[in-house]
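Undergrad: Following is a predicted model, sequence given first.
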Amino acid sequence: MTVSLQSSSRINKLQLKNRLVLAPMQQHQGTPDGHATDYHIRHYGQRAADVGLVLIESTAVSSEGRLYQDDIGIYSDSHIKPLNQVVKAVHDKDARVFIQLSHGGRKSKLLPGERLLAPSALAFNDEYGLPFEANDEELERIIDAYRKAALRSREAGFDGIELHAAHGYLLHQFLSPISNRRNDAFGGSENRRLQFVLQVAIAVREAVGPDYPVQIRLSATDYNSAGLFPQQVADIFNKLEPLLDAVHVSSGGLTPERPLDVHPGYQIPYAAILKSTTALPVIAVGGIHTKALAERVIAEKLADFIAIGRPMLEDPDFARRLLSKQPLPIQSVT
């Protein structure tokens, strides 16, 4: 059977009507205390009609883990009801919706009196400042924050969870040797650097049960020879795989270094590497903005889903137009 962008598929037991995903992008419209607003209901509702899955923006598991001071969060029971309205708006368009749970670590924007925490006391840059190396008690508190956020996510009606372990945020910081210089159970070897992320994944899985979709977003490369590289990230995911249902493959963000060449589909090879090592669904993202390229990725089994961000952010009808277009000349995948 020919598989296309229009083909239905599953993540865990969740049926998705097609393989098009709205990628998570910060909207900077949260209230000062982290609540979603009518803006989020409109924004996600307008973009849900023609995608199989909506991934809402990074949602903080604790106040000191917000990426920006206008981020939304799920660190209080009061956050549940506004987020449930977002869920309902997406469901009304016959799409499914995951929440992306995150903690910014050394890339957090703090309120007065909050502590900037990271695996090690290493700054991202001068703008964020020098973080504290999180102690065992603080790490346990963050793991518990993920557990409680997972429970609230289910209560809010989300169809699944994405753990944000990419783009230089806390979980990514633990995985990379560039940002994790600890010499305890959470640092040193690749296996020890994995342990904090593993504990978070265990806590989330135990909170939601085996049939509730939980996936992870990973940066496949740090764009730095001292950092993570794609095959290593594939090995990391394989160790987490028993706890997860899919992987969303991105890149970079751990340091201010950026890729030298950003062309259409520039991250597809990273998704393909992970796809070659797992039977779980793989989501590709990064400049896949034409139907021809998206269909080629699916047909050649380089990935199972296509996530699109900025074009859908700028045009609520982009997904409808993409799906209805006649085939265009095939773009190269490099």
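TA: It's in.

Undergrad: switch to C-alpha atoms for all contacts and neighbour counts from now on
TA: Will do.

Undergrad: so which strand or helix has the nearest residue to residue 291 once chain neighbours are set aside?
TA: Spatially, and ignoring its direct neighbours in sequence, residue 291 is nearest to residue 322 (5.7 Å; Cα to Cα, 6 or more residues apart in numbering). Element membership of residue 322 [criterion: DSSP states H and E] is helix 318-324.

Undergrad: Next one for the comparison:
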Amino acid sequence: MTVSLQSPGRINKLQLKNRLVLAPMQQHKGTPAGHATDYHVEHYGRRAADVGLVIIESTAVSQDGRLYQDDIGIYSDSHIKPLGKVVKAVHTRDARVFIQLSHGGRKSHLLPGERLLSSSPIAFSDEYGLPFEAKNEQLEQLIGRYREAALRSREAGFDGIELHAAHGYLLHQFLSPISNLRTDSYGGSPNRRLQFVLQVAIAVREAVGPDYPVQIRVSASDYDPGGLIPLHIADIVKRLEPLLDAVHVSSGGITPLRPLDVYPGYQIPYAAVLKSETTLPVIAVGGIHQRALAERVVAEQLADFVAIGRPMLDEPDFAGQLLGKQPLSARSGS
């Protein structure tokens, strides 16, 4: 049977009404204390109408892990109620919603007096400054932060969790040989570089149980000769597979290097590699803004779901246009 964008989908036992996903995009509208606001309720509720799944923006598991100071967090119980309002707004539109749990590591923008931490004392760029190498006891505390964030996420009513291990943030910093030069149990070989992410995934899975969806977002290429490539990421995901229910495939971010050519669907080949190498459902993302291209992704089983980000910022009804429910705007293509 041919799969289309309008075909129902499933992640773990969670049923989704179609194969479209709202990709996580930072809104920079959180309060100084990291709380979601009425803006988030309106923003995500408005865009949930024609997608099967909403993934909300990067949500910090600790105050010093916010990517920006106007990001939202889930590092205290006070964050639960405001985020619960976002969940209800999405559910009202017959969509499901995941939270993206994140820590920026060396790519966090900190308050005065706070210190960047990372896998190794290597700066991303002069803009961020030099991080310190996190000690094992600090990593154990961070694993606990992820566990607590997972419990709060479930209490807030989220339908699932996405672990942000892409775009050069903390989990990615441990995975990549570019940013992880440790020689202890958390670095020195692909297996040891995986250990922090593995322990985070174990903690989250133990917190939420076997039937609660947990997926991971990965960068399938570091765009650097010394970095990760799609087959490396496939090996990592296969190691994590017993703990996960889906994989969301992006790329880049571990260094300032960018892809040489960004064209419609430029990350689809990365998703296809993960689709061929693992048994997990795969979410493709990256310039998939034309209906024909999006339909081909799912029909040819290059991926199971298509995520859309930037077009949905300007056009909340963009997903409806891809599904043919509404006329395509001049900016949407065909």
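TA: Structure's in. What do you need? These numbers come from a predicted model, not from an experiment.

Undergrad: residue ranges of the strands in the stretch 151-300 of structure 1, please?
TA: 160-165, 214-219, 246-250, 282-285 (DSSP state E, counting those that start in this stretch).

Undergrad: Most tightly packed of those?
TA: Among the strands of the stretch 151-300 of structure 1, ranked by average contacts under mean count of other Cα atoms under 10 Å, first place goes to strand 282-285 (a mean of 28).

Undergrad: ok, and what's touching it?
TA: Strand 282-285 of structure 1 has contacts (Cα atoms under 8 Å, 6 or more residues apart in numbering) with 23, 246-250, 265, 267-268, 271, 274-275, 303-308.

Undergrad: mean offset of the helix or strand hosting residue 87 of structure 2 relative to structure 1 (after superposition)
TA: Per DSSP H and E, residue 87 of structure 2 falls inside helix 80-92. Superposed on structure 1, helix 80-92 of structure 2 shows a mean distance of 0.2 Å to its aligned residues (mean Cα distance after the TM-score superposition for structure 1).

Undergrad: That helix: which residues count as buried?
TA: 80, 81, 82, 83, 84, 85, 86, 87, 88, 89, 90, 91 (16 or more other Cα atoms under 10 Å).

Undergrad: mind putting these in a markdown table, distance to residue 238 of structure 2 included?
TA: Listed next are the buried residues of helix 80-92 of structure 2 as a markdown table, based on distance: Cα to Cα, whole Å:
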| residue | distance to residue 238 of structure 2 |
| --- | --- |
| 80 | 32 |
| 81 | 35 |
| 82 | 35 |
| 83 | 32 |
| 84 | 33 |
| 85 | 35 |
| 86 | 33 |
| 87 | 31 |
| 88 | 34 |
| 89 | 35 |
| 90 | 31 |
| 91 | 32 |
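
Undergrad: ok, so of those, who is nearest residue 261 of structure 2?
TA: residue 90 (34.8 Å; Cα to Cα).

Undergrad: For the residue nearest to that closest one when sequence neighbours are not counted, give me its contacts.
TA: Among residues not flanking residue 90 of structure 2 along the chain, residue 45 sits closest, at 4.7 Å (Cα to Cα, 6+ apart). By Cα under 8 Å, 6+ apart, the residues touching residue 45 of structure 2 are 86, 89, 90, 92, 93.

Undergrad: And for residue 8 of structure 1?
TA: Contacts of residue 8 of structure 1 by Cα under 8 Å, 6+ apart are 15, 16, 17, 18, 19.

Undergrad: Pretty sure the last one sits against residue 50.
TA: No - in this structure residue 19 of structure 1 lies outside contact range of residue 50 using Cα atoms under 8 Å: 10.2 Å.

Undergrad: any common contacting residues for these two?
TA: With Cα under 8 Å, 6+ apart as the test, residue 19 of structure 1 and residue 50 reach no residue in common.

Undergrad: measure the counterpart of the residue nearest to residue 90 of structure 2 in structure 1 to residue 272 of structure 1 for me?
TA: Under the alignment by TM-score structural alignment, residue 45 of structure 2 pairs with residue 45 in structure 1. Counting by Cα to Cα, to the nearest Å, the gap from residue 45 of structure 1 to residue 272 of structure 1 is 31 Å.

Undergrad: The residue nearest to residue 291 of structure 1: neighbour count?
TA: 17 (other Cα atoms under 10 Å).

Undergrad: Return the residues in contact with the alignment partner in structure 1 of residue 195 of structure 2.
TA: Counting by TM-score structural alignment, residue 195 of structure 2 corresponds to residue 195 in structure 1. By Cα under 8 Å, 6+ apart, the contact list for residue 195 of structure 1 reads 185, 186.

Undergrad: thinking again about what came up before, of the contacts of residue 8 of structure 1, buried ones?
TA: Neighbour counting by 16+ other Cα under 10 Å classes 16, 17, 18, 19 among these as buried.

Undergrad: got CSV for those residues, with secondary structure and distance to residue 149 of structure 1 too?
TA: What follows is these, written out as CSV (DSSP: H, G, I helix; E, B strand; the rest coil; distance: Cα to Cα, whole Å):
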residue, secondary structure, distance to residue 149 of structure 1
16, strand, 24
17, coil, 27
18, coil, 28
19, coil, 27
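
Undergrad: the helices in the stretch 51-200 of structure 2, which residues?
TA: Secondary structure of the stretch 51-200 of structure 2 (DSSP state H, counting those that start in this stretch): helices at 80-92, 136-156, 170-175, 190-193, 195-208.

Undergrad: Packed most tightly, which of the ones you listed would that be?
TA: helix 170-175 (a mean of 28).

Undergrad: Give the aligned range of it in structure 1.
TA: Going by TM-score structural alignment: helix 170-175 of structure 2 matches residues 170-175.

Undergrad: Give me the residues contacting the matching stretch.
TA: Here stretch 170-175 of structure 1 has contacts from 102-107, 118-119, 164-166, 179-180, 186-187, 190, 193-194, 196-197, 218-219, 254, using Cα under 8 Å, 6+ apart.

Undergrad: Same question for stretch 218-231 of structure 1.
TA: So stretch 218-231 of structure 1 is contacted by 164-167, 172, 176-178, 233-234, 247-255, 257-259, 270, 273-274 (Cα under 8 Å, 6+ apart).

Undergrad: Lovely, talk soon.
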